[in-house]
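>>> would you be able to build a 3D model of this:
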Amino acid sequence: MSRRRFQTFDDPGHREGGARLGALRDALRGAGLDGFVVPRADEHQSEYVPANAERLAWLTGFTGSAGTAIVLLDAAALVVDGRYTLQAPEQVDTAHITPVALAETTVEAWISGHLSAGALLGYDPWLHTAEGVGRLEKAAAKAGATIRAVEANPVDAVWPDRPAAPAGPVVLHPEALAGEPVAGKLARIRAVLETAACDALVVSDPHNLAWAFNLRGADIAHTPLALGYAILPREGRPALFLTSQDIAPDLRDALAGLADIHPRAAFAAALAGLTTGRIRLETATAAVALKGRIEAAGASVDLGPDPIAAMKAAKNAAEIDGARAAHHRDGLAVARFLAWVDARPAGSLTEIAAVEALEDFRDRGGELRDVSFPTISGSGPNGAIVHYRVTRGTDRTVRDGELFLIDSGAQYADGTTDITRTLAVGTPSEEMRDRYTRVLKGHLAIARAVFPQGTTGAQIDAFARQPLWQAGLEFDHGTGHGVGAFLSVHEGPQRIAKTGHVALVPGMILSNEPGYYRAGAYGIRIENLILVETRAIAGAERPMLGFETLTLAPYDPRLIDTGLLDAGEIAWIDAYHARVRAALSPGLEPATRAWLDDVTRPLGAAKER
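Next up is the predicted model:
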């Protein structure tokens, strides 16, 4: 098929750690620094960053979405969380950079244990929050050292082919899909500022900028963001400062009576104009550089939550309708893909071929704007790498007797999807079936959960882990993340995780994705997106909530050990499969419909396969 693809498979690992570290160390010596902190971040502290902010990947070869390198003149470490403990050693030059598991040693602990007394550690104030800088300061002080903000990032000085800053077109997100006019959103935000006694809000998160002003952009791969900031006063006109000046006329018209649009270059002068008042900065995304500039201008800084984040998290009726439509469209594409995989002769499918085929099926369904993240297509041992990204150098054939894990998603104008299915290739082992079924039981425990209003994601995270814990097993990532409405596939503040301390409210969309990973052998993850909804329970003494499952795709019956399931779990799976069949069959071709009928038969009938 001749079209632009959304994914590439170039090998990102450089194995040039020594040369690039050497160049950076020369720059540090020239600046009088003994070390420098290189986070995987841009000036908005985003998970997904533009190419010109991929400093960590350029320096170390590590391409994960989270990690921090600490480069000293005589040592260097890359600290990563549990998603990347297998990936990091594969990508970095371990002769020069030591991968460190966050669960064992934090960034701050490594700094305090390796920084020499009297040393000076540098950091870029646009890539760290005030809270993060406070932690660095304490870690350095523990070692008898100090930290210093460096306005000119030394990595940029030694990166010869650094990409230019993005400046993609900025377009209007239609009110019919957004579900609320900009004026209404601004009024709600101002009401929160009034209650908090704040005179203005500096919007530092591009996701919040996109939601508040009903705009979308193209500055980040796979996430429709326009990079920039906004200053939203409690009284008066907001001002947007966008990296791009390619603003669609209909967006300019829609905002003409509500806000002023300026180039990003004008932002510094606008911050300098905040000479009085109390200015809210978001704790999680506002760079410490913003805090310093506002305080230097004369205003006071109030660090706290950006009220837009909570508003954005609770989807309105139009956004929920859009999510359901997007998942129906996506379900048709995924069903066609899964049937196609099952029909492939043994040994004829590669990881890259699977990625390209799934993207093609989504594209043929119409309305595809992008994938929502690079597809994780891992066969056999590659499936055990939680955030594995296939390249031409790592691509392997899916072999008989293996498991194949494919985690993918799409961006449609009406919604964002994210789904993972683990498939048996040939005959799975009993261990594989046992582990899959335990993951499935945890997945069902979340899907079937009913809980009182005010419950947090942390309180239900253990539901997904209990079946694995009973066998002495665990997985090292959260059970679920928030998902946006034609925005980021990873959205906060909602999450189902040990760190998910935000109460779940109706309208929030999250993933439900427990897993199990046996290093060097296989990986298992099962993921659906779920919508928080109210639940009416006869005799209930308080408001109750539960989940609607949005994703429409069958589980692999070949991997389900019904002997490990109780009657309620079997009934839920059968009802879900019946719902998938009823929703998708009318839109499928006869051969795919026959395949779907087969794999969604009641589990008792599936035993007869």
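>>> rest of the way, CA atoms for contacts and neighbours
Noted.
>>> what's the single longest strand in this protein?
Assignment by DSSP state E gives strand 528-535 as the longest strand of the chain.
>>> what distance separates it from the middle of the whole chain?
19 Å (CA atoms, centre = their mean, to the nearest Å).
>>> give me the distance between the two termini of stretch 237-244.
20 Å (CA to CA, to the nearest Å).
>>> nope, stretch 552-563 is what I was after
Stretch 552-563 has an end-to-end distance of 25 Å (criterion: CA to CA).
>>> which residues are in contact with it?
Contact partners of stretch 552-563, identified using CA atoms under 8 Å, 6 or more residues apart in numbering, comprise 327-328, 330-331, 334-335, 421-424, 428, 432-434, 436-437, 570, 577, 580, 583-584, 596, 599-600, 603, 606.
>>> how near is the nearest residue to residue 318 once chain neighbours are set aside to residue 212?
Distances taken as CA to CA, 6 or more residues apart in numbering put residue 179 closest to residue 318, at 4.9 Å, once the chain neighbours are dropped. Using CA to CA, residue 179 is found at 12 Å from residue 212.
>>> those two: who's more crowded?
Remark: of residue 179 and residue 212, residue 212 carries more neighbours, 25 against 18, as counted by other CA atoms under 10 Å.
>>> what's the separation between the most centrally placed residue in the chain and residue 483?
Centroid-nearest residue in the chain, with CA atoms, centre = their mean: residue 490, separated by 3.0 Å. Using CA to CA, residue 490 is found at 5 Å from residue 483.
>>> what sits in contact with each of these two?
By CA under 8 Å, 6+ apart, no residue touches both residue 490 and residue 483.
>>> drop anything exposed from the contacts of stretch 552-563.
Neighbour-count burial (16 or more other CA atoms under 10 Å) is assigned, among the contacts of stretch 552-563, to 327-328, 330-331, 334-335, 421-424, 428, 432-434, 436-437, 570, 577, 580, 584, 596, 599-600, 603.
>>> tell me how many other residues surround residue 57.
The burial count for residue 57: 22, using other CA under 10 Å.
>>> got it, and residue 368?
As a burial measure, residue 368 scores 18 neighbours (other CA under 10 Å).
>>> from residue 528, how far off is it?
From residue 368 across to residue 528, the span is 19 Å (CA to CA).
>>> do the same with residue 258
For residue 258 relative to residue 528 (CA to CA), the value is 38 Å.
>>> wait, the residue nearest to residue 318 sits on residue 316?
Yes. Residue 179 sits in contact with residue 316 when judged by CA atoms under 8 Å, with a separation of 6.4 Å.
>>> quick one: the residue nearest to residue 413 when sequence neighbours are not counted from residue 371, how far?
In space, and not counting its chain neighbours, residue 413 is closest to residue 486: 5.7 Å by CA to CA, 6+ apart. Counting by CA to CA, the gap from residue 486 to residue 371 is 11 Å.
>>> ok, residue 552 next?
On the measure of CA to CA, residue 552 and residue 371 end up 17 Å apart.
>>> compare with the first, here's sequence two:
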Amino acid sequence: MFQSFDSHASPDQGPPRLLALRAKLAAMGLQGFIVPRADVHQGEYVAPRDERLQWLTGFTGSAGFCIVLPDAAGVFIDGRYRTQVKAQVDLSVFTPVPWPEVKPGDWVKERLTAGVVGFDPWLHTADEVERLQRSLEGTGVTVSSVSENPVDTIWPDQPAAPAGKAFVHPVALAGESHADKRARLAEALRKAGQRAAVITLPDSLCWLLNIRGADVPKNPVLHGLAVLHDDARVDLFVAPAKLDEAVRAHLGPEVAVHPVEGFAEALKGLAGPVRVDKTTAPLAVSEILKGAGVEVAWGDDPCRLPKACKNAAEIAATREAHLRDGAAMVEFLRWLDEASPSGGLTEISVVQALEGFRRATNALHDISFDTICGAGPNGAIMHYRVTEETNRPVAQNELLLVDSGAQYADGTTDITRTVAIGDPGQEARECYTRVLQGLIAISRVRFPKGLAGRDIDALARFNLWVAGQDYDHGTGHGVGAFLSVHEGPQRISRVSEVPLEPGMILSNEPGYYREGAFGIRLENLIVVQAAPPLGDNRAQLAFETLTFVPFDRRLILREELSKGERRWLDAYHAEVLEKLGNRVSGATLDWLTQACAPI
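Purely as a prediction, here's the structure:
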């Protein structure tokens, strides 16, 4: 299987590791140190070698950091992990800190009056370091980069750096050759008066060069660093063993391959201005450039927005990937309906079955993240990962939340369905219906060109707000094309200021979570497109739905839906049946026909 069920958290190891780290900091003359969940490439997903936050604290979430001081160690986590963190860290030595509500600088000032807090400049962006420095101005506390990461020095069995092999992503799926991409981006650099741009994000690198890799679990990305020059040449810094002859031939003479150890020295020899993204590149990049007298031009990673706006070939391929995945999901849901009444299912057996249906497509490259399968109260843990220790029976009269996805060569999927096991009760139906109304609202919306995700996020929450409810995560994240399942800069979130543009793929996933009781999340993927003419023909955008899997009609309170909501739901289910009917088995077609009946 692609998914394992071993426990990655080691709360019992937290106290001795924290003690060892504090001793190391004292020897270095530091009063504190910041341990992020980050690597040199500043991607969201990190290899086992870079799981420093998990190793130190036991916390396994995909975002967060720990600030270690002499008498306090705060684990900063956002709303997705408020429940999870309490079960994964030793609360006698680590204190969960709600972030971003509590700013790290404010937290430090309350606990430290003087001294130096260290950080690894390869693991933090210039933007986040600047914010922390500003917040500490006028105090006796300063922050300073260190040349040696103290966590690495006390981690005796730290895994080796990943060494996955790269492979070619065909132009038929990419929709554009890497030569054309390089030329297009180089022209933008010339227009901006910039000689080069530094690229550190793994998915940006893979998108630009039409390659994929195997350095990060569940995400087909290559770990490497690159410099794109204004004449469209690229210097690629990567472990040479990762590139076979086929990949080198694909890259061609305009992409020069160098050992990754030569990256820092190569930066010193660049002619400026050199574009650096202060929100994604490690601070060390700009420090090296400035130290060598090379002018730094702050600007966006040149790949991020073009990568986010999928071309026609990428969207067509993604549609096919979602239909394939939708058929596998429907086979799974039919199986679940038949198997659950007799009992005996567990969260792990459900995860195993779902992966089996995806494997049966004979096209599965990997799952796109560890499947979140939460039965009953485990569904309220937003990013729950089942282990042998936490594995819970799928009991009668409860909700089961299953959030999963797949990596196919033609697309990345991410879908969540919450289903009834027996009769979970009226309150569960009321909450489910409100969440479904939020998903429908985003699916139906038309909005003026130029609006960002923050401008429409509230639409998904309206019915929950009216009931005094909400959820502590964004409504949608960007998704790559056979790349990272979480992709920036596009989001549907109250903090997202990036205007939505045609071709951007996002998730649409409102939810509701009651700690200790149940969790509900419903998720489709959608793609931004130009809205058809209407009214006074203002330029507007809308969403095309990519995911086609029925919702659980047993949990929908029809009388609570408006006429427009019922019309959308019936049309969606009719389309599910039309698109998937000839892709599923005969027995599943009978189940699907009933599941897609008009509401």
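>>> tm score of chain vs chain?
Remark: TM-score between the superposed chains equals 0.98 [TM-score structural alignment, normalised by the length of the second structure]; 597 aligned residues with a CA RMSD of 1.1 Å.
>>> so where do the strands sit in the stretch 401-550 of the second structure?
Along the stretch 401-550 of the second structure, counting by DSSP state E, counting those that start in this stretch, strands occupy 406-408, 411-412, 415-421, 446-448, 476-478, 487-492, 505-508, 511-514, 518-521, 524-530, 540-545.
>>> just tell me the aligned range of the shortest one in the first structure.
So that's strand 411-412 of the second structure. Counting by TM-score structural alignment, strand 411-412 of the second structure falls onto residues 415-416 of the first structure.
>>> how much does that stretch stray from the second structure?
Here the mean offset of stretch 415-416 of the first structure against the second structure after fitting is 0.2 Å, by mean CA distance after the TM-score superposition for the first structure.
>>> ok, now how distant is the nearest residue to residue 228 of the first structure once chain neighbours are set aside from residue 226 of the first structure?
Distances taken as CA to CA, 6+ apart place residue 242 nearest to residue 228 of the first structure, at 4.3 Å, with adjacent residues excluded. Going from residue 242 of the first structure to residue 226 of the first structure by CA to CA gives 7 Å.
>>> which parts of the stretch 451-599 of the second structure are helices?
462-466, 563-580, 586-595 (DSSP state H, counting those that start in this stretch).
>>> got the buried residues for the second one?
Residues of helix 563-580 of the second structure classed as buried by neighbour count (16+ other CA under 10 Å): 565-566, 568-570, 572-577, 580.
>>> and the gap between the aligned partner of residue 191 of the first structure in the second structure and residue 402 of the second structure?
Using TM-score structural alignment, the equivalent of residue 191 of the first structure in the second structure is residue 187. Note on residue 187 of the second structure: its distance to residue 402 of the second structure, by CA to CA, is 45 Å.
>>> show me what the longest helix that the second structure contains is packed up against.
For the second structure, the helix with the greatest residue count under DSSP state H is helix 312-339. When contacts are defined as 3 or more CA pairs under 8 Å, 6 or more residues apart in numbering; DSSP states H and E, helix 312-339 of the second structure packs onto helix 171-174, helix 347-359, strand 411-412, helix 563-580, helix 586-595.
>>> now do the helices in the stretch 101-250 of the first structure.
In the stretch 101-250 of the first structure, the helices defined using DSSP H, counting those that start in this stretch lie at 107-114, 130-142, 154-158, 175-178, 182-195, 206-212, 249-255.
>>> my guess is residue 371 of the second structure contacts residue 352, does it?
No. Under the criterion of CA under 8 Å, residue 371 of the second structure makes no contact with residue 352, lying 9.5 Å away.
>>> these two: who's more crowded?
A count of neighbours by other CA under 10 Å puts residue 371 above the other of residue 371 of the second structure and residue 352, at 26 against 16.
>>> which position in the first structure aligns with that one?
So residue 371 of the second structure corresponds to residue 375, using TM-score structural alignment.
>>> next: residue 456 of the second structure.
Per TM-score structural alignment, residue 456 of the second structure is aligned with residue 460.
>>> who's in contact with its match?
446, 496.
>>> try 10 Å
445-446, 449-451, 479, 496-498, 500 (CA atoms under 10 Å, 6 or more residues apart in numbering).
>>> quick one, which of the residues you listed are buried?
Buried, going by 16+ other CA under 10 Å: 445-446, 450-451, 479, 496-498, 500, out of those.
>>> and of those, the nearest to residue 277 of the first structure?
In terms of CA to CA, no member of those lies closer to residue 277 of the first structure than residue 500, at 32.7 Å.
>>> ok, now which ones touch that closest one?
Per CA under 10 Å, 6+ apart, neighbours of residue 500 of the first structure: 456-461, 478-481, 492-494.
>>> before we move on, what about residue 466 of the first structure?
Residue 466 of the first structure neighbours (CA under 10 Å, 6+ apart): 438-439, 441-442, 445, 472-474.
>>> gap between it and residue 389 of the first structure?
Distance from residue 466 of the first structure to residue 389 of the first structure, by CA to CA: 29 Å.
>>> same check on residue 552 of the first structure?
For residue 552 of the first structure, the distance to residue 389 of the first structure - CA to CA - is 24 Å.
>>> ok, residue 40 of the first structure next?
17 Å.
>>> then residue 447 of the first structure?
28 Å.
>>> with neighbour numbers in mind, choose between these two.
residue 389 (23 against 20).
>>> which residue in the second structure lines up with the more buried one?
So residue 389 of the first structure corresponds to residue 385, using TM-score structural alignment.
>>> returning to that earlier point: common neighbours of residue 242 and residue 226 of the first structure, please.
Common neighbours of residue 242 of the first structure and residue 226 (criterion: CA under 10 Å, 6+ apart): 167, 170, 206, 209.
>>> what residue of the first structure takes the place of residue 18 of the second structure?
By TM-score structural alignment, residue 18 of the second structure lines up with residue 21.
>>> from residue 48 of the first structure, how far out is that match?
24 Å.
>>> how near is the match of residue 456 of the second structure to residue 482 of the first structure?
Where residue 482 of the first structure is concerned, residue 460 of the first structure sits at a distance of 15 Å (CA to CA).
>>> one more: residue 394 of the first structure?
30 Å.
>>> okay, the two: which has more neighbours?
Ranked by neighbour count (other CA under 10 Å), residue 394 of the first structure and residue 482 place residue 482 first, with 22 against 14.
>>> need the contact list for the equivalent of the more buried one over in the second structure.
Under the alignment (TM-score structural alignment), residue 482 of the first structure maps onto residue 478 of the second structure. Residue 478 of the second structure sits next to 308, 484-492, 504-508, 525-527 when contact means CA under 10 Å, 6+ apart.
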